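[1] Any chance you can model this:
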Amino acid sequence: MNWQHKKQPPFNDHLGIKIEEWQDGRVLISAIVQPEHLNSHGVPHGGFITTLIDVAGSYCGLYCPYPNRRRKSLTLSLTTNFTGRAKTNRLTAIGKLTNSGHNIFYSTTEVYDSQGTLIATGQMTMRYRSGSEILEGEAIEEKPEKSRL
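    Okay, the predicted model is just below:
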């Protein structure tokens, strides 16, 4: 599968997010919860869980099967509902595309621990970045990495 070799944003790599399955309209990602991902109660921080929702909710609308090409989006709106407490250190997020237009798409995400406990749900409104409105997306240009700060 071509998507298995596509580079993720540095933030996703930093958090240990892995793409397990990806097809048009659906993605499954996972992450192993590390000590730095925990809140003061020793459970995954809400910001970490919300990031999983954001990544899965965007990727489900950004599938691109073409090598050396990608699609991008911006989050316009994200609603998170926390529904349970993780009992394991492996979390998975399943993002599903619910509707899309030329510039905007909508998605839902569910986050589970490895025992199948529903931890959180999310609903998103996303906008395609210019050049990402079509399945072919845009060419990936190899640029030296540099900080934008």
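[2] drop to CA atoms for contacts and neighbour counts, all remaining ones
    Will do.
[3] Can you give me every residue that contacts Lys6?
    Asn68 (CA atoms under 8 Å, 6 or more residues apart in numbering).
[4] hmm, who's touching stretch 121-139?
    50, 53-54, 57-58, 62-66, 68-83, 102-111.
[5] The residue nearest to the spatial centre of the chain: what secondary structure?
    Centroid check for the chain by CA atoms, centre = their mean gives Val55 as the closest residue, at 1.6 Å. Three-state assignment for Val55 (DSSP: H, G, I helix; E, B strand; the rest coil): helix.
[6] Could you also give me the structure for this next sequence, so I can compare it with the first?
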Amino acid sequence: MNDDNSHLFEAPSAIATHLGIEMTGWRKGWARVETANSPNIQNRQGLPHGGLHATLLDTAMGFAGCFTGDPNLHQMALTLSMTVNYLGQAQGERLIATARVTGGGRKTYFAESEVRDETGALLATATGVFRYRGAPYRDTPPD
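    Have a look, this model is predicted:
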């Protein structure tokens, strides 16, 4: 199966743009987002801020459950709960979050995610519960 679904990638949200987060992979039940390990996202210790890890994990899990396969058909979801475990320090230049859907139903889904750097070092993991925001819509979100 060809995983290049870049023609389906949605425009980034304002926070993703601000933090330099890019979607680099997306298919049914799975997503990958990345950002540079730059001084703009580091805490006072010179390490990527934990809030950035949480944002990457949340963003990846949110997209993992919302793939439609149609560039004009959009599904939205919101985070009901998320648990983050911080496990290591970044050694590389990129922070890469991957997520997969682990279960769910018509209104909610469950997902898990991890953040690694490009050296493969595991930095953080998360699990989350998400609720779909209505039915998928075409081009313009409903009120």
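[7] Superposed, how do the two chains score by TM?
    With the length set by TM-score structural alignment, normalised by the length of the second structure, the two chains reach a TM-score of 0.90; 136 aligned residues with a CA RMSD of 1.3 Å.
[8] Buried ones among the contacts of stretch 121-139 of the first structure?
    50, 53-54, 57-58, 62-65, 68-73, 75, 78, 80, 104-111 (16 or more other CA atoms under 10 Å).
[9] Sitting in helices, which of the contacts of stretch 121-139 of the first structure do you find?
    Thr50, Ile53, Asp54, Gly57, Ser58 (DSSP state H).
[10] Tell me the counterpart of the first one in the second structure.
    Using TM-score structural alignment as the criterion, Thr50 of the first structure maps onto Ala54 of the second structure.
[11] Quick check: the gap between its match and Ala135 of the second structure.
    26 Å (CA to CA, to the nearest Å).
[12] got it, and Asn40 of the second structure?
    In terms of CA to CA, Asn40 of the second structure sits 37 Å off from Ala135 of the second structure.
[13] just Asn37 of the second structure next, same as before
    On the measure of CA to CA, Asn37 of the second structure and Ala135 of the second structure end up 36 Å apart.
[14] Residue in the first structure paired with Lys64 of the second structure?
    Heads up, residue 64 of the second structure is Ala, not Lys. Per TM-score structural alignment, Ala64 of the second structure is aligned with Cys60.
[15] so who does that match touch?
    So Cys60 of the first structure contacts Trp22, Gln23, Asp24, Gly25, Arg26, Val27, Gly95, Lys96, Leu97, Ser107 (CA under 8 Å, 6+ apart).
[16] So the fourth one sits against Gly61, correct?
    What that stands for is Gly25 of the first structure. Yes: counting by CA atoms under 8 Å, Gly61 is a contact partner of Gly25 of the first structure at 5.6 Å.
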